[in-house]
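1. Predicted model, plus sequence, below.
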Amino acid sequence: MRFFTLGIAVATYRNSGTKGYSSKPSNGFYTKYKNKDKTTTEKKQRRTKIPWTEEQKSVLSAVAQGSSVFITGSAGTGKTELLMEVVKLLRKLHTRSKVFVTSSTGVSSFAIKGQTLHSFIGVYDTNNCSPENLLDMIMGKKRAISRWEKAGSLVIDEISMVDAKLFDGLEFVARKLKGVDETWGGIQLVVAGDFCQLPPVNQNSKYVSYAFEADCWNDSFDLQIELTKIFRQSDSQFIELLQAIRRGQTDHPDLVLLENYCSKTKCDPSAVHLFSLNKDVKRVNEERLKTLNKDVVVYRAVDSGDDHRKDHWKKQFEHGIAPDVVTICEGARVMLVKNLHTWKGLVNGATGTVVGFVEATGVADVCSDEWLPIVKFDLGKVLTIEPVEWHVRDGDEIVARRKQIPLILAWALSIHKCQGLTLDKAKISLSQAFGCGIVYTALSRVKCLDDLHLSGFQRSLIQADQRVSQFYRRLALQHNSRDLDNSCIESKDSSSNTTSHTEKPDMAGNICNFSLSVWVARHLKRS
C-alpha cells in the first residue's frame, strides 16, 4: 500500500476547494389535481452546502489527487453522502463515461444512482468462482469487456457483502482486461462500507470471507479511513451502547436498557416494524392493509429499456426497492423510497400516512383510475406523490427506466432492506434474527432509544466476527503510527490557504468522536 499522509490530504482539499378495486376511493377526500409550475422561490431553493468534517475533507482531497480510498465507519456517519460527492469529483477527473458506480445490493445501487456490482461485471453467479473462471465468463460478454477497458475509476458501495474471493477476482480481471501490470490495472478504486453490518452471503458454503481478507486488499488503497463523526444519533450513551453491540460485546452494562425496552407495553402505532424475514414483512403489511377496510388504488410500474438486455435490467429492478406493484388506500402507512425534496426532509426513508387521493391527468399508464395519493408525512409536510423514474445504468448510459410512485407500505420492513435508512421510530422483532451484524444494523436505524420498541431480544443474538474486530484493530494501529488520535485531525490554522502540499501541517485539538477501531484496540489492550 502506498503511504499516504492524512495531514497533507486535509491541506490539499482546503486549497482546492385487499378490498375490491374502485375507480374512486370511497372514504377519503379527493380533489381535482392540477399541475402547477413551481414557484420562483422553490425553483431557486438549493440544497444547503454540507459542512464536511476534516475526515471527509481528507477523503475528498485524496480522491482529487487520484488516490484509491477505502471509507468505513459506523452507521450514520455519512458514508453515502460522502460517496455521492466523491462520484462528482471522479467524473471531473476521468469524465463521466469512465466512472462506474456500483454497489453489492440492488437497494443501495439505486441510492447512489449506480448499478449492482454483478451487473457491472456481467456475471450474476460468482459464488466460489476462481479469478481465472471469472475472467473466462466475462470474456464472452462484449459489453462487460468494454466497461473494464474504459474504466478510469470504479466505486463499490456496501463492501461488507462482497467476499474476498470475488474481490481478488475482480482485481485479477481488471489487470488482465486493462493490460496494465499494476494493482487493479491502474483503475482508481473507491470502496465504502461497514464490515460490522451485514456480511457476505455464500449459498454454496457456510464459511464467509470478507473483502479485507483478499490478497490484494492492502495494495488496493492509498488511504483507508474510518469516519468517526456520527450524525444519526446524538445521545452519547446510546452511541456507546451501539458500538458495544457492533463490537459483539455481550457483557456491556448498558445492555440492560435494551432488556427494559423489551418490557415496554406501548408502542407508537406509527413505528415501522422491522423483521429479519421477508415473509413476516409481507404478512404484516397485507394484514394491516386489509384491516383498514377501504377501497384500494393500485399502481403498476411502467418499464422501458433495451430489449436485448431485458433480463439484465429486470433483475436490477427486482432486487432494488423500486416496486413493481404498489397497493395502498386511505390510512395506509407508507414510506418514501426516493429522495424528493431533501431540504424539506422528504427523503428516502421518510414515513407518513395516506390521507386521501387527487384526480390527476397523464398518469393512466401507472394508475388506470388516474388517482395520486396525498401523504401526510410524520414530520408535518403534506404532499401529493407523483410518479418518478428509476434508472438502470451501464456506466454512464441509462439502459432501462421504471416509472412508478415512490412509495411502499411501511407498517413493516426487512432489516436488510432498511440498511442505510434513518427511521424516526421503529419496532424491532429479533426473534428470528441470525448472523453477525444484524442486531447492530437494526438498532442503529433509529436516532434515540426513546424511539425504539424491542421484542425477542437476547444477548446471545449480539454477534460480531473476530476477524472484523481484528481488522479494525489493525486499522487503529495504522492510524496511531501516523500520530493520529481517533482517526481525526484539525489543522492548527484551519483558515490558512497557503499550507504546502509537501509539508505536514501542525496538529492541534481532536474532534471528540467515536472510532470503533480505536475503541477495539484500547479494549483489547485492557483485556
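-> Now that the structure is in, tell me what you want to look at. Numbers count the residues shown, from 1 in each chain.

2. From here on, just use CA atoms for contacts and neighbour counts.
-> OK.

3. where exactly do the helices run in the stretch 151-300 of the chain?
-> Ranges of helices in the stretch 151-300 of the chain, per DSSP state H, counting those that start in this stretch, are 164-178, 236-247, 255-262, 278-291.

4. who does the longest one touch, helix- and strand-wise?
-> Okay, so that is helix 164-178. Applying 3 or more CA pairs under 8 Å, 6 or more residues apart in numbering; DSSP states H and E, one finds that helix 164-178 contacts helix 131-139, helix 142-150.

5. can you list contacts of the helix or strand harbouring Leu454?
-> Element membership for Leu454 (DSSP states H and E) is strand 452-455. Contacts of strand 452-455 with the rest of the structure, by CA atoms under 8 Å, 6 or more residues apart in numbering, involve 258, 261-264, 267, 425-431, 446.

6. again, only using 10 Å
-> Strand 452-455 has contacts (CA atoms under 10 Å, 6 or more residues apart in numbering) with 258-268, 271-274, 423-431, 443, 445-446.

7. Select only the buried ones of those in PyMOL?
-> Buried residues within the contacts of strand 452-455, by 16 or more other CA atoms under 10 Å, are selected in PyMOL with:
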select buried, resi 258+259+261+262+271+272+273+274+423+424+425+426+427+428+429+430+443+445+446
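
8. Pipe the helices of the stretch 151-300 of the chain into TSV and attach distance to Thr228 per row.
-> Converted to TSV, those look like this (distance: least, CA to CA, whole Å):
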stretch	distance to Thr228
helix 164-178	25
helix 236-247	11
helix 255-262	22
helix 278-291	32
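
9. Out of those, flag the one nearest Phe29.
-> Evaluated over those, closeness to Phe29 peaks at helix 278-291, with 18.3 Å, by CA to CA.

10. In three-state terms, label the residue nearest the centre of the chain for me.
-> Centroid check for the chain by CA atoms, centre = their mean gives Gly420 as the closest residue, at 4.0 Å. Secondary structure assignment for Gly420 (DSSP: H, G, I helix; E, B strand; the rest coil): coil.

11. Please tell me I have it right and Ile121 contacts Ala144.
-> Yes. With contact defined as CA atoms under 10 Å, Ile121 and Ala144 form a contacting pair (6.0 Å).

12. Which neighbours do the two have in common?
-> Residues touching both Ile121 and Ala144 (CA under 10 Å, 6+ apart): 137-138.

13. Below is an additional structure, to be compared with the one above:
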Amino acid sequence: MPDTLIALAPPTPSFDAEPVVQPCGDDGEATRTVHQGVIGKLAAQGKWDEVCERLWARNSSAFITGGPGAGKSTLLRHLHAYLRQKLPGDGTVVVVAPTGTSVKTVGGITFHFFFGFVRDYEPALANPTQEAATLLATSRFEPIKRRLRKVRALLLDEVSMFGADKLSIMYELLSQARGASSPPCLWFAFGDFLQLGPFKSPMAFPSLRWPKLFGNKALDLTGQFRQADPDFTHAVADARVGQCTDAVLQLVDACWVDGNKYEQIKHKVFHLMPHHKTVLKQNRKCLDRLSGGQLPEPFRAVYKAMLNHDRDLSQALGICHGSIGEIVAYEPDGTPVVRLENHVLPAGVERGAFGLRNAGATWIEVLCPPVPFTARLLAHPGLQAVRTQVPFVVGWADTIHMSQSLSVSEAVLDLAECFEPGMVNTAINRVPDKASLFIKSFTPSRIIADPLALSKNRGWERL
C-alpha cells in the first residue's frame, strides 16, 4: 500500500471560532469565509507569548501555516525559545529545515544532517517502517539514535519542501529510536503548501504519518507583518491561491520595467528566474560586461556562497549554502574578501577567528580561500572529480526554487515562463516592498496553485 493518504474533509469550525474572509480561488474576485480558532485570533494580533502557551497546553503536535509575511518564522523563534524553557537540556528541542538558507533564517540544522540522510539519499525500501529499521540497524546510525532519543520537541521549518517519503521515514526513525519507555515527542511543522514543493516527491501532507501527527487541524496565521502596502498584500494573497485578479495585474503594472528603465538596472539588481539556463545566461552577461570576457581584475560583484567545506567555520559565523554576499577586496595572496550584509556576527566570535576579517553592526567580511570540492561524474556513476576552487558561484541571478525562504531587499522577476504551482507566489513575496520589486516579464496563465494543496488548505480545522 503506498504511503499516501488523500483526504479532502470539509472544514469544521472549532469552539469559539471567529470568521475570517480569505480569497476563494475559484474566480477572480470571489472570497470565502473560514472560521478562525482562539489561537489563530491571538496570532493575528501578534500575541506570540500567549500563542506559545496555548500550543503547549494542548500537549499535541501542531501544523502552523499562513501566507507570506503572516508571522510563521516569528512564531517559530518564539516557540523555540518557549520550549527551551519548558524542556531544558541539551538536544531536547531541535529545529530542522530543508535548506541552508532556511536553516540560517530560523537558527537550526538541516533535517538531512540531523536524521543521518546522506547526500542524494533516496529510500531503498517502499515501506517507511522497514526502511527506518534497516537504517537504525547500521553502525553509522548509532550516534544518530542517541540524539534522536533526547528529542522532546521537533520544529520543522518550510515543511512544504519536505517530501512525503522523507517525513514518513523521519517519523519512523524518531519513533523506533526512542522506544516505548521514552517520553513523547511533540512535532511543530511550519510552512505553506501553496508555495513550491519538494523537487522529486509529493508534499508531506499526503503521508499516512501526517494525520497521526497533526490530524486535520492547522493554526492558520492570517496577520500581515511583512508587507505594509494593502494593495501589495491583496495581490500576494490572490496569487497564493492561483488567481490573476485585478489586484495582481495592478501590481504587475506598477512594478513593470522594460526599455531604458530595465537597461538601467539589469546589471545591478538581483534577478529571480524560473529556469537554470536563463540564470546562467544572466550571470554570464554580467560577468562578461565586468571583465570584457577576460579574467577580471579585483572587482566588486554579487556572489552567492556555496556549501562551506569547513563545518566549524560555517557554524561559527552563521554562513550557509545559499548565503549571498559581495566580493569587496582581495588579500595580497589573492584570497577574496566577501562582505555579507544583513548578517549579525554571532556572539563570542572575534576578528581573526574563522576567517573573519571585519564586522559591523549588521555585516561581516570573511576570507574565502580556495577549498577542495568534489563533483559527481554523471557519465561515470560512482566516480567523483576533485578540484580546488573558491567556495562560491556568480550570483547576479538565481532560480525561484533556490530563493524560497529568502528575503531580498530588491529583485527583478522574470515570470513569463514559470512552470510549477506556487512559483509566481514564491517569487513575488521575496521582496517586502513593491517599490523594490521589478517585473520584466509576466504571463497571467502561469499563476497556478496546486489543486490538492488548495483543497487541503481550505479543509483544515482552524486552531
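-> It's in. All figures in this text were calculated on a predicted structure; none of them were measured in a lab.

14. So which of the contacts of strand 452-455 of structure 1 belong to strands?
-> Under the assignment DSSP state E, these contribute 272-274, 426-429 to strands.

15. nearest to Val354 of structure 1, of those residues?
-> Val272 (15.1 Å).

16. tell me the contacts of that closest one?
-> 333-335, 351, 409-414, 423-428, 452-453.

17. That one -> structure 2?
-> By TM-score structural alignment, Val272 of structure 1 lines up with Phe270 in structure 2.

18. likewise Asp219 of structure 1?
-> So Asp219 of structure 1 corresponds to Lys212, using TM-score structural alignment.

19. what distance separates stretch 449-468 of structure 1 from the middle of the whole chain?
-> Going by CA atoms, centre = their mean, to the nearest Å, the spacing between the C-alpha centre of stretch 449-468 of structure 1 and its chain's C-alpha centre is 20 Å.

20. Would you mark the buried spots in that stretch?
-> Within stretch 449-468 of structure 1, the residues scored as buried using 16+ other CA under 10 Å are 449, 452-455, 457, 459, 461-465, 468.

21. go on, stretch 278-292 of structure 1?
-> Under 16+ other CA under 10 Å, the buried positions of stretch 278-292 of structure 1 are 280-281, 284-286, 288-290.

22. So which of these is the closest to Ser109 of structure 1?
-> Val281 (21.9 Å).

23. What distance do you get for the closest one to Ala412 of structure 1?
-> According to CA to CA, to the nearest Å, Val281 of structure 1 and Ala412 of structure 1 sit 5 Å apart.

24. what touches both of these two?
-> Among the neighbours of Val281 of structure 1, those also in contact with Ala412 (CA under 10 Å, 6+ apart) are 273-275.

25. quick one, what contacts Met161 of structure 2?
-> Residues in contact with Met161 of structure 2 (CA under 10 Å, 6+ apart) are 97-99, 191-193, 195-199, 201-204, 404.

26. from these, which would you call buried?
-> Neighbour-count burial (16+ other CA under 10 Å) is assigned, among the contacts of Met161 of structure 2, to 97-99, 191-193, 195-198, 202-204, 404.

27. Tell me the residue in structure 1 aligned with Cys52 of structure 2.
-> Residue pairing (TM-score structural alignment): Cys52 of structure 2 is matched to Leu60 of structure 1.

28. Now do the SS call for that match.
-> helix.

29. Need the max-distance pair from the buried residues of stretch 449-468 of structure 1.
-> Maximum pairwise distance in the buried residues of stretch 449-468 of structure 1, criterion CA to CA, is 28.3 Å, between His453 and Val468.

30. which ones are touching the residue nearest to the match of Cys52 of structure 2 when sequence neighbours are not counted?
-> Nearest non-adjacent residue to Leu60 of structure 1, counting by CA to CA, 6 or more residues apart in numbering: Val86, 6.3 Å away. By CA under 10 Å, 6+ apart, the residues touching Val86 of structure 1 are 56, 59-64, 80, 155, 190.

31. likewise Ser403 of structure 2?
-> Ser403 of structure 2 sits next to 101-102, 272-273, 322, 426-427, 430 when contact means CA under 10 Å, 6+ apart.

32. Distance-wise, check it relative to Ile324 of structure 2.
-> According to CA to CA, Ser403 of structure 2 and Ile324 of structure 2 sit 11 Å apart.

33. any residues in contact with both of those two?
-> Shared between the contact lists of Ser403 of structure 2 and Ile324 (criterion: CA under 10 Å, 6+ apart) are residues Thr101.

34. Surely His401 of structure 2 is in a strand?
-> No. His401 of structure 2 sits outside any strand when classified using three-state DSSP, being helix.

35. with the contacts of Met161 of structure 2 in mind, which one is nearest to Arg376 of structure 2?
-> Distances from Arg376 of structure 2 to these, taken as CA to CA, are shortest for Phe199 (19.1 Å).

36. so how far is Thr105 of structure 1 from the aligned residue in structure 1 for the closest one?
-> Alignment note (TM-score structural alignment): Phe199 of structure 2 maps to Val201 of structure 1. Separation of Val201 of structure 1 from Thr105 of structure 1 (CA to CA): 11 Å.

37. shared neighbours, those two?
-> Common neighbours of Val201 of structure 1 and Thr105 (CA under 10 Å, 6+ apart) are 161-162.

38. one step back: higher neighbour count, Ile121 and Ala144 of structure 1?
-> Shown here are Ile121 of structure 1 and Ala144; by other CA atoms under 10 Å, Ile121 has more neighbours (22 against 18).

39. Where in structure 2 does stretch 146-157 of structure 1 align, residue-wise?
-> So stretch 146-157 of structure 1 sits over residues 146-157 in structure 2, by TM-score structural alignment.

40. Return the set of buried residues in the matching stretch.
-> Buried residues in stretch 146-157 of structure 2, counted by 16+ other CA under 10 Å: 147-157.

41. same thing with stretch 73-82 of structure 2?
-> By 16+ other CA under 10 Å, the buried positions in stretch 73-82 of structure 2 come out as 73, 75-77, 79-80.

42. residues in structure 1 matched by that stretch, start to end?
-> Using TM-score structural alignment, stretch 73-82 of structure 2 corresponds to residues 80-89 of structure 1.

43. Check the mean deviation of the matching stretch from structure 2.
-> Aligned to structure 2 and superposed, stretch 80-89 of structure 1 gives a mean residue distance of 1.7 Å (mean CA distance after the TM-score superposition for structure 1).

44. Run the chain-centre distance for that stretch.
-> Worked out by CA atoms, centre = their mean, stretch 80-89 of structure 1 lies 12 Å from the chain centre.
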